[in-house]
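Enquirer: Take a look and give me a structure for this.
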Amino acid sequence: MKFYRLEGDPSPRYTGYLNASHKWGLPGVEPCPTCNAEGGSAGLEYPCMDLSGLPPHELEKLSDSWPVPLKEIERLRELVRPLAPPGARLEPGARFGPVEGTGLGYFGQLFMQEPWALYMRREAFVRMEEVGVRGLQGCSIQVRFRTKHAPELLEMQMELHGQFHPDCLPPDLEPPCPTCGNESLTLPEPIILDGASLPAEPDLFRLKQGATLIVANERFVDAARRLALDGVLFQELEVR
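Expert: I've put the predicted structure just below:
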């Protein structure tokens, strides 16, 4: 089985832009007393999570990304855990719920504004499922489009699977911080995936060890190419 990295197509015809953000999220964290890391992680996005049933005063806290003490992060994490999908990483900076805002320009059938977020037009999503692509989960967005022919975009919610192969990691890589869980790992170059850690399905997922990396297997890529879905490029990754 081959695996591919997804990247937005930089062609000038794709002018689509979303001035939008997720409705809720865990705030950033104040400097950790152990590793001194602060802020939050990118790529941990769960757009299908519905937090609307939580008390208003808690939703207010989950709508503010300003850093808070680690103890408050831990409290908010346990508050939202029952509403999260299995296996979700609920770290500082994780985002929940649909994106809200405005959009304009021309969008391909697939769309990536940031390397860690993937959107599909609804018709592309339906066609991918019809040809047998497995494990797709699309979430409606709440965006007002300033264009005559507004697309109906779904944001993909993806599970976390897989690891980097040790051959592409620095030999002095430090383990995650025991206090806050922060990892010093950045995306290696070149990227090599550990074949034993990769799933047979779903066909689209985030890399568990690097959540900003969106990976698809050849079933997903073959379907996208057969259906002539545009807007995203596929770069084959080495697997060992």
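
Enquirer: alpha carbons only for contacts and neighbour counts from here, please
Expert: Noted.

Enquirer: so where's the longest helix in this protein?
Expert: For the chain, the longest helix by residue count, based on DSSP state H, is helix 70-80.

Enquirer: And that one, what's buried?
Expert: Neighbour-count burial for helix 70-80 flags 70, 73, 76-77, 80 (criterion: 16 or more other C-alpha atoms under 10 Å).

Enquirer: for stretch 126-139, same thing?
Expert: Applying a neighbour-count criterion of 16+ other C-alpha under 10 Å, the buried positions in stretch 126-139 are 128, 133-134, 136-139.

Enquirer: can you tell me how far the residue of the chain most remote from its centre sits from Glu155?
Expert: For the chain, the largest distance from the centre (C-alpha atoms, centre = their mean) belongs to Lys148, which lies 28.8 Å off. Distance, Lys148 to Glu155, using C-alpha to C-alpha, to the nearest Å: 21 Å.

Enquirer: Same check on Glu189?
Expert: When C-alpha to C-alpha is applied, the distance between Glu189 and Glu155 equals 28 Å.

Enquirer: Sequence B follows; please return its structure for comparison with A:
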Amino acid sequence: MKFYELDAVPDGAIRYTGKDPAENTRGPLGPRCSSCAGTLAGDVESYPSLESLNSPEANQASGARDKFVQIFIQNPWLVLMRRDALEQLQAEGIRGLNGRRTDLRFRQECSPELRALEIEQHGLYHPDCMPPTDIVPCRRCGSYEPSRPEEPLLDGASLPEHLDLFRLRNGSATLVITERFADTLRRLGFEEFSLREVPVR
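Expert: Sure thing, here's the model as predicted:
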């Protein structure tokens, strides 16, 4: 099976979707480790932040130009999906799609109902592709964030067999989908996303 990195399209290629005004406040927020002060692994890196999704700044989203596309990747920490699109993918049998309701609203009358995806952490970059580093994981929480590989390679033995969407444990800003999910997105005509095949070893 092939795997792909799921990402946003360049800003210049965005045709429809408006910007979230809380964009600059997004990030891997969450409880901090008392030892290293880093974000505890496996918490908000996997799930949307309730504080940012329901903040007053986020409640008034800018109006979409014509429509809000099915899937909108604001950044690696926030992936929004229209509810109808989420239900469509779930009906297709895509695994690992869990959406949390948001309080984002639009100035237009017929605003879409959006879900923020909760994306679990599974799988690893293969050691052969990782850049040299002296970073040692925290002994208390195991948290660390190595540099992103220039030529990414997935560790086949670490990849989940029960999910079609996940983020890597040693590269939490990397969203990975299966070939099955990628084919479904294309077949259903989803827009404003990019795919890059990532080899597996």
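
Enquirer: Give me the TM-score for these two chains.
Expert: These two chains, once laid on top of each other, score a TM-score of 0.80 by TM-score structural alignment, normalised by the length of the second structure; 186 aligned residues with a C-alpha RMSD of 2.6 Å.

Enquirer: before we move on, the earlier item: adding distance to Leu185 of the first structure, write the buried residues of helix 70-80 of the first structure out as CSV.
Expert: As requested, those are arranged in CSV below (distance: C-alpha to C-alpha, whole Å):
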residue, distance to Leu185 of the first structure
Leu70, 21
Ile73, 22
Leu76, 25
Arg77, 23
Val80, 26
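
Enquirer: and those, which two are the farthest apart?
Expert: Checking the buried residues of helix 70-80 of the first structure against each other with C-alpha to C-alpha, the farthest-apart pair comes out as Leu70 and Val80, at 15.5 Å.

Enquirer: What is the corresponding segment of the first structure for stretch 172-183 of the second structure?
Expert: With TM-score structural alignment applied, stretch 172-183 of the second structure matches the range 211-222 in the first structure.

Enquirer: hmm, back to that, doesn't the residue farthest from the centre of the first structure lie inside a helix?
Expert: No: counting by DSSP: H, G, I helix; E, B strand; the rest coil, Lys148 of the first structure falls outside a helix, being coil.

Enquirer: Of Glu189 and Glu155 of the first structure, which one has the most company?
Expert: With other C-alpha atoms under 10 Å as the criterion, Glu189 of the first structure and Glu155 differ in neighbour count, and Glu155 comes out ahead with 25 against 8.

Enquirer: Please report how far Gly39 of the first structure lies from Val29 of the first structure.
Expert: 5 Å.

Enquirer: Counting neighbours, go ahead and name the busier of those two.
Expert: Per other C-alpha under 10 Å, whichever of Gly39 of the first structure and Val29 has more neighbours is Val29, with 24 against 17.

Enquirer: quick one: contacts for Ile192 of the first structure?
Expert: Under the criterion of C-alpha atoms under 8 Å, 6 or more residues apart in numbering, the neighbours of Ile192 of the first structure are 164-165, 167-168, 237-240.

Enquirer: among the residues you listed, which recur in the second structure?
Expert: Contacts conserved in the second structure for the contacts of Ile192 of the first structure, using both residues aligned by TM-score structural alignment, their matches' C-alpha atoms under 8 Å: 164-165, 167-168, 237-240.
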